[in-house]
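# Make a model of this:
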Amino acid sequence: MNFASDNVVGASLPVMQALMQANTGALAAYGADEITRRVKARFNEIFEREVSVFLAATGTAANALALSSAVPPWGLCVCHQESHVIDDECGAPEFFMHGAKLIGLPGAAAKLEAQAVRTYLEGLPKSVKQMPPKALSISQATECGTIYRPDEIAALSAVCRDHGMSLHMDGARFVNALVSLGCTPAEMTWKQGVDILSFGATKNGCLMAEAIVVFKPELAEGLDYRSKRAGQIISKGRLIAAQLEGYFAADHWLANARHANRMAALLAEGLMRHPSVRLAWPAEANEVFPILPRRLSDALKSAGAVFMGWTEASLPKGERIGSDEALIRLVASFATTESEVRQFLDVVDETLSQQAAE
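Got it, this is the predicted structure:
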């Protein structure tokens, strides 16, 4: 019953099989191999246009390098105050932006509203003393498991255009959001004005494989050099590309995300049967954030369930966590089984039934 995250499980079988196949024989190094060429061409198909693709081993590297291409050292990148780029990457984006600054704005459910971003930008001083805003970064899905709809992305993009900014999407759980919305990758990105994407695959079945996908050509200039300086042009680059080839084959990537989302939906449905449990935010992708009695949280831990506590910073207006309650995060993955979910919910049912009888 490990719901700590979707990166605690290993790689999926098709990904490992593709990796093993690519491990045989000799191929050109540093991304000059045929597997990497095929994968980059596949990205063009997936996004329905020609894109520039730069492979990376980690999401932190992908985010930091993507933002470094959009924000000069004297610039400002706006994001949500709980976003991964500002909260969980040890300053890597600012390091690779060579001193540029991240500023986090509040927003319920870890989402930014276009009008709130516009108001903030228009309130900035216009003198040389103020770092000029150069990019907006949004997470899809967000750190609260919620999803930006295409019209919301388009509205944020319009704000960026009005202020001469690029729009970056941190897509660590890109595919979970994609299958939840039921749209195409193009409809969730460049057609709504996204300029550069950190395309996550590690959380959804890869061993360690991410990609920077560039829709705005000028942002691709120099990314090869930035990637090399960051140690992300790997000598045996075919082994990164091979993971993505196995990931994309037969729509495996989509099937993985659908399964993870379905397991999260089963968790949410089972929890919501109990009046003493409520969801902090809708379970829109593969994460569930229940507010539950603290005694239940303790009982679940005692039964062997693994999960994280969560911050109250982005709760809806008027929502509060009681002194006898806990807000936790449950994450389902491509490897989560229905039996794990049922086992978890059985503990919930049994514990709350015992408490009701006391």
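
# can we go C-alpha only for contacts and neighbour counts from here?
Noted.

# All the helices of the stretch 101-250 of the chain, in order from the start?
Assigned by DSSP state H, counting those that start in this stretch, the helices in the stretch 101-250 of the chain fall at 114-122, 150-162, 174-181, 185-188, 223-229, 238-248.

# Quick one, which of the ones you listed gets closest to residue 279.
When the helices of the stretch 101-250 of the chain are compared by Cα to Cα, helix 174-181 sits nearest residue 279, at 18.0 Å.

# Determine the set of other helices and strands touching the closest one.
Counting contacts by 3 or more Cα pairs under 8 Å, 6 or more residues apart in numbering; DSSP states H and E, helix 174-181 packs against strand 196-200, helix 252-271.

# ok, 10 Å please
Helices and strands touching helix 174-181, by 3 or more Cα pairs under 10 Å, 6 or more residues apart in numbering; DSSP states H and E, are helix 185-188, strand 196-200, helix 252-271.

# Report the buried residues of the longest one.
Going by neighbour count (16 or more other Cα atoms under 10 Å), the buried part of helix 252-271 is 252-268, 270-271.

# by contact count, what packs against that helix?
helix 13-22, helix 174-181, helix 238-248, strand 278-279, strand 287-288, strand 290-293, strand 325-331, helix 338-357.

# Including distance to residue 207, could those go into CSV?
Shown next, in CSV, are the helices and strands packed on helix 252-271 (distance: least, Cα to Cα, whole Å):
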stretch, distance to residue 207
helix 13-22, 8
helix 174-181, 16
helix 238-248, 7
strand 278-279, 31
strand 287-288, 20
strand 290-293, 29
strand 325-331, 18
helix 338-357, 22
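
# which of the ones you listed sits most buried?
Scoring the helices and strands packed on helix 252-271 by mean neighbour count under mean count of other Cα atoms under 10 Å gives strand 287-288 as the most buried, with a mean of 30.

# so residue 343 makes contact with residue 305?
Yes - taking Cα atoms under 10 Å as the definition, residue 343 is a contact partner of residue 305 at 9.4 Å.

# what residues are shared contacts of those two?
Contact with both residue 343 and residue 305 is made by residues residue 1, according to Cα atoms under 10 Å, 6 or more residues apart in numbering.

# Just the strands from the stretch 1-150 of the chain, written as ranges.
For the stretch 1-150 of the chain, the strands defined by DSSP state E, counting those that start in this stretch cover 52-56, 76-80, 101-105, 133-139.

# And this one, please, so the two structures can be compared:
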Amino acid sequence: MYFASDNTGPIPQAVLDALVQANTGHAPAYGADPLTTEVTQSLRDLFEAPDAAVFLVPTGTAANSLALATLCPPYATTFCSPVAHIHLDECNAPEFFSGGAKLTLVPGNDRMTPDALRATIANEGTRGVHGPMRGPVSITQVTEAGNVYSLDALNALCSVAQEFGVPVHLDGARFANACVALGCTPAEMSWKVGIDVAVFGGTKNGLMGVEAVIFFDPDLARTFELRRKRGAHLFSKHRYLAAQMAGYLRNDLWRDLATTANARCAELVDSLSGIAGIENEPTANMVFASLPRTTHQRLMAAGAQYHLWSGNLDGTNPDDLLTARFVCDWSLQSEDIARFHALLRN
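Predicted structure coming up:
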């Protein structure tokens, strides 16, 4: 009953097999190997983007930070949600890699609205040399609050960015889960709605550690390779990054893993319904729910693992409602959900 994070699950056997297959003989370093060539073409095919520039990096923080640094000069600002991962959970890495470009928060919740984004962008770039210039918009899909932007919502935000002539970055750490939730293709959730650079996440969906950064206009990517090297994120034995991604892409494993994770979350939501207060629209693999303190104490004592998002277990009132985050990964079984269901309704 492990719902703490989809970062913590095991690696699928098909990905381990791909690593073993790559671990023979010698191969050119720094991305000049045949596996990287295969993965680059596979990602171009998957995204229906034959000219896209594709790069692999080992972490989501590197993917987001290096992509935004490529799009945002140090005298500009990136626009994002107040709960965006790049704002709350990356230790100022986007600011560091961009040479100090600031983040400007768009008022509202985890899903930005076109009106709020338009007003926020319009408010910047108006003070000449005294204020930040307008830079990229960063959208998180799935959001940090477990919600999914519809394709129409993504298109509306990208249209606002286009009004101001600024590019759009998609933080897709849970890209696959969102694709499955929307029943769409990667192309439909990226460049077809106006995204300029997308992160195709793998680590949260079962990989050991690799993310793909995809620039749909290769002209925007000219400095990414240099930034990746300067930022110490260019692997010498690059074939081992590529092997993971190759295993992930073959036979649409990426989609199968996300489908399973989303299905387990739907089962978990069914278990929580009627007992917990569901606080998001859990169409992907994450649900936020409020339960009494005494229920959390009982669940955790029985071995359920998840994170409280508000309050703590040690309060004096057993009936206080505490919000928790539950995240499902590909390895969870229906039996795990059934055990949790039995505990919850004991």
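
# got a list of what residue 150 of the first structure touches?
156, 181, 183, 187-189, 191-193.

# Which residue in the second structure occupies the aligned position of it?
Aligned by TM-score structural alignment, residue 150 of the first structure pairs with residue 151 of the second structure.

# do you know how far residue 56 of the first structure is from residue 151 of the first structure?
With the distance defined as Cα to Cα, to the nearest Å, residue 56 of the first structure ends up 29 Å from residue 151 of the first structure.

# Compare those two (neighbour count), which wins?
Neighbours per residue (other Cα atoms under 10 Å) separate residue 56 of the first structure from residue 151, with residue 56 holding more: 28 against 12.

# Residue 238 is in contact with that one, correct?
No - between residue 56 of the first structure and residue 238 there is no contact under Cα under 10 Å: 11.5 Å.

# Tell me, how many residues neighbour the nearest residue to residue 195 of the second structure once chain neighbours are set aside?
Nearest non-adjacent residue to residue 195 of the second structure, counting by Cα to Cα, 6 or more residues apart in numbering: residue 168, 5.2 Å away. Using other Cα under 10 Å, residue 168 of the second structure is surrounded by 27 other residues.

# Now render the helices and strands packed on helix 174-181 of the first structure as TSV, adding distance to residue 146 of the first structure.
Listed next are those as TSV, based on distance: least, Cα to Cα, whole Å:
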stretch	distance to residue 146 of the first structure
helix 185-188	14
strand 196-200	16
helix 252-271	12
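
# For residue 142 of the first structure, which of these is the nearest?
strand 196-200 (13.1 Å).

# how distant is that closest one from the center of its chain?
9 Å (Cα atoms, centre = their mean, to the nearest Å).

# Repeat that for stretch 186-206 of the first structure.
Centroid separation between stretch 186-206 of the first structure and its chain, computed with Cα atoms, centre = their mean, is 9 Å.

# can you check stretch 228-235 of the second structure too?
21 Å.

# returning to what we had before: so which of the strands of the stretch 1-150 of the first structure is nearest residue 111 of the first structure?
Nearest to residue 111 of the first structure, of all those, is strand 76-80, at 6.8 Å by Cα to Cα.

# mean shift of that closest one relative to the second structure?
Strand 76-80 of the first structure, aligned to the second structure and superposed, deviates on average by 0.5 Å (mean Cα distance after the TM-score superposition for the first structure).

# Could you pull up the residues touching residue 67 of the first structure?
61, 77, 85, 93-94, 96-97, 100, 134-137, 166-170, 196-198, 219.

# Residue 325 of the first structure versus that one, what's the distance?
From residue 67 of the first structure to residue 325 of the first structure the distance is 38 Å (Cα to Cα).

# swap in residue 137 of the first structure?
Taken as Cα to Cα, the span from residue 137 of the first structure to residue 325 of the first structure is 32 Å.

# repeat for residue 201 of the first structure
34 Å.

# Return the residue of the first structure aligned against the residue nearest to residue 195 of the second structure.
In the first structure, residue 168 of the second structure lands on residue 167 (TM-score structural alignment).

# isn't that match right next to residue 133, touching?
No - in this structure, residue 167 of the first structure is not within contact of residue 133 by Cα under 10 Å, at 11.3 Å.

# Quickly list what's touching both of these two.
Common neighbours of residue 167 of the first structure and residue 133 (Cα under 10 Å, 6+ apart) are 77-78, 160.

# quick one: which of these is nearest residue 243 of the first structure?
residue 77 (31.1 Å).

# Confirm that residue 298 of the second structure sits in a helix.
Yes - Residue 298 of the second structure forms part of a helix when assessed by DSSP: H, G, I helix; E, B strand; the rest coil.

# follow-up on the earlier one: relative to residue 158 of the second structure, how far out is the match of residue 150 of the first structure?
11 Å.

# For burial, what's the neighbour tally of residue 284 of the second structure?
28.

# which residues touch it?
Contacts of residue 284 of the second structure by Cα under 10 Å, 6+ apart are 142, 146-148, 174, 176-182, 258-259, 261-266, 327-328.

# what kind of secondary structure is it in?
Applying three-state DSSP: residue 284 of the second structure is coil.

# which residue sits closest to residue 107 of the second structure in space, ignoring its chain neighbours?
Closest to residue 107 of the second structure by Cα to Cα, 6+ apart is residue 116, at 6.4 Å.

# whoops, I mixed them up, residue 254 of the second structure
residue 248 (5.2 Å).

# Correct me if wrong: that neighbour contacts residue 209.
No - using Cα under 10 Å, residue 248 of the second structure is not in contact with residue 209; the gap is 11.5 Å.

# Overlap of the contact sets of the two?
residue 202.

# residues near residue 91 of the second structure, how many?
Count around residue 91 of the second structure with other Cα under 10 Å applied: 12.
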